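# have a look at this prediction, sequence included:
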Amino acid sequence: MFLHMYRPIGETRLSYARMDGRTMVALVQFIPCDPIEGDPCFNIGWAVEETHRGQGKAREVVLAALREMRNGFTRAGMNAFWVEAIVGEDNITSQKLAERVISPPASKSTDKNSGDPIVQYLPLIEAQSEL
């Protein structure tokens, strides 16, 4: 798995990619958002190349990325951070992944920009969290 850290608009973003040769099989991105209860929070998003879907690649990369972040942040003295996934209510595949890997749904609401119904997942990842 490859990690790419970059700052397109002055904020650090983290992208984790699983490669098969020169083909990106799965990608997970973390973008900082407003802290919650004093702890950092990151929006998470993922994508899997079409021919690799249904093979557990997204689950594998999301878990590996969360473990890497937890371990790295713990070594740096940060003992907890939040992860927020916002999934379209019609995206059943991503909802299943989020519920298996991230957390039970925290809430349902409507996206402020599109007006589409969404499901929010919002776990606190701590140094001792089981992932």
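Received it, and whenever you're ready, just let me know what you need.
# alpha carbons only for contacts and neighbour counts from here, please
Fine.
# can you tell me the element the one residue sitting closest to the centre of the chain falls in?
Geometric centre of the chain, nearest residue: Ile44, 2.9 Å, by Cα atoms, centre = their mean. Per DSSP states H and E: Ile44 is located in strand 39-48.
# and the next helix or strand past that strand?
Strand 39-48 is succeeded, C-terminally, by helix 57-75 (DSSP H and E).
# elements contacting that next one?
Using 3 or more Cα pairs under 8 Å, 6 or more residues apart in numbering; DSSP states H and E as the contact test, the elements touching helix 57-75 are strand 13-20, strand 23-36, strand 39-48, helix 92-101.
# use this one as the comparison:
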Amino acid sequence: MPAIVDPHIGFVSFQEALRAGTIRPAPCASHPDLYVLHDTPEPGTQRLTYAFVTGSLAKAYAVYVLAEPLNGRPCFGVGYATDVEYRGQGLATELVKASMVELEKGLAPKLSTPGFYVEAIVGVDNVASKKVATRTLSDTPKSTKDKVSGHPALQYVKLLGC
């Protein structure tokens, strides 16, 4: 059985592309170190990647991809990771909060009806990610199973844009 997707793997690829100059994230207005990259990793899949960037170094990132609707509203799955050297400093929490502000500013005016969800599916044994999700999304997660791996997980959900 496969493992729950690890956002750190994507973070390493993002970091390499940033250093090589093959991607150029755009600065965001809400935070001086926050940048965003909008891309289509595969046909039909839109992805927004927010990162704290200094020069050619990303310290942490959060990736948003459209997931299945929740309660009749759009829902974005979020995954996040922090560079090993910067862990334990609260950067992931700060980044998720700042990126949700940017996501809400950009998306809310485009919705036909107000409101959309952000959700994180976190493995029950991932202590660091559970702390970030509790601080940013919800302190009352729902028990679930990860759809890809089948492993026990927790679903953290937050409604934005209302």
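Alright, I've got the coordinates. Note that the structure is a prediction, hence the values are computed from the model and not measured.
# superposed, what's their TM-score?
Put the two chains on top of each other and the TM-score (TM-score structural alignment, normalised by the length of structure 1) is 0.88; 127 aligned residues with a Cα RMSD of 1.5 Å.
# returning to that earlier point: which one, of the helices and strands packed on helix 57-75 of structure 1, ends up nearest to Trp82 of structure 1?
Closest approach to Trp82 of structure 1 among the helices and strands packed on helix 57-75 of structure 1 (Cα to Cα): strand 39-48, 4.4 Å.
# in structure 2, what stretch matches that closest one?
Aligned by TM-score structural alignment, strand 39-48 of structure 1 falls on residues 73-82 of structure 2.
# what does stretch 18-25 of structure 1 give?
Going by TM-score structural alignment, stretch 18-25 of structure 1 sits over residues 52-59 in structure 2.
# okay if I get the helices and strands packed on helix 57-75 of structure 1 as TSV plus distance to Ala76 of structure 1?
Shown next, in TSV, are these (distance: least, Cα to Cα, whole Å):
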stretch	distance to Ala76 of structure 1
strand 13-20	16
strand 23-36	17
strand 39-48	13
helix 92-101	24
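# so which of those gets nearest Val62 of structure 1?
Among those, strand 23-36 sits nearest to Val62 of structure 1 (Cα to Cα), with 6.2 Å.
# that closest one vs structure 2, average distance?
Following the fit onto structure 2, the mean deviation recorded for strand 23-36 of structure 1 is 0.8 Å by mean Cα distance after the TM-score superposition for structure 1.
# one step back: and the match of stretch 18-25 of structure 1, end to end?
Using Cα to Cα, to the nearest Å, one end of stretch 52-59 of structure 2 lies 6 Å from the other.
# and if you look at stretch 50-60 of structure 1?
Stretch 50-60 of structure 1: ends 16 Å apart by Cα to Cα.
# on that earlier part again, the closest residue to the residue nearest to the centre of structure 1 other than its chain neighbours and Asn43 of structure 1, how far apart?
Nearest non-adjacent residue to Ile44 of structure 1, counting by Cα to Cα, 6 or more residues apart in numbering: Phe30, 4.7 Å away. Note on Phe30 of structure 1: its distance to Asn43 of structure 1, by Cα to Cα, is 5 Å.
# same drill for these two, tell me which one is more crowded.
Applying other Cα atoms under 10 Å to Phe30 of structure 1 and Asn43 shows that Phe30 carries more neighbours, namely 23 against 18.
# is it true that the more buried one touches Cys41?
No - taking contacts as Cα atoms under 8 Å, Phe30 of structure 1 lies outside contact range of Cys41: 9.3 Å.
# give me the neighbour count for Thr40 of structure 2.
By other Cα under 10 Å, neighbour count at Thr40 of structure 2 equals 11.
# over to Ser94 of structure 1?
Neighbours of Ser94 of structure 1 (other Cα under 10 Å): 20.
# repeat that for the one 3 residues further on.
When neighbours are counted by other Cα under 10 Å, Leu97 of structure 1 registers 15.
# repeat for Thr136 of structure 2
Thr136 of structure 2: 20 neighbours (other Cα under 10 Å).
# so what does it match up with in structure 1?
Per TM-score structural alignment, Thr136 of structure 2 is aligned with Val101.
# repeat that for Ala120 of structure 2.
By TM-score structural alignment, Ala120 of structure 2 lines up with Ala85 in structure 1.
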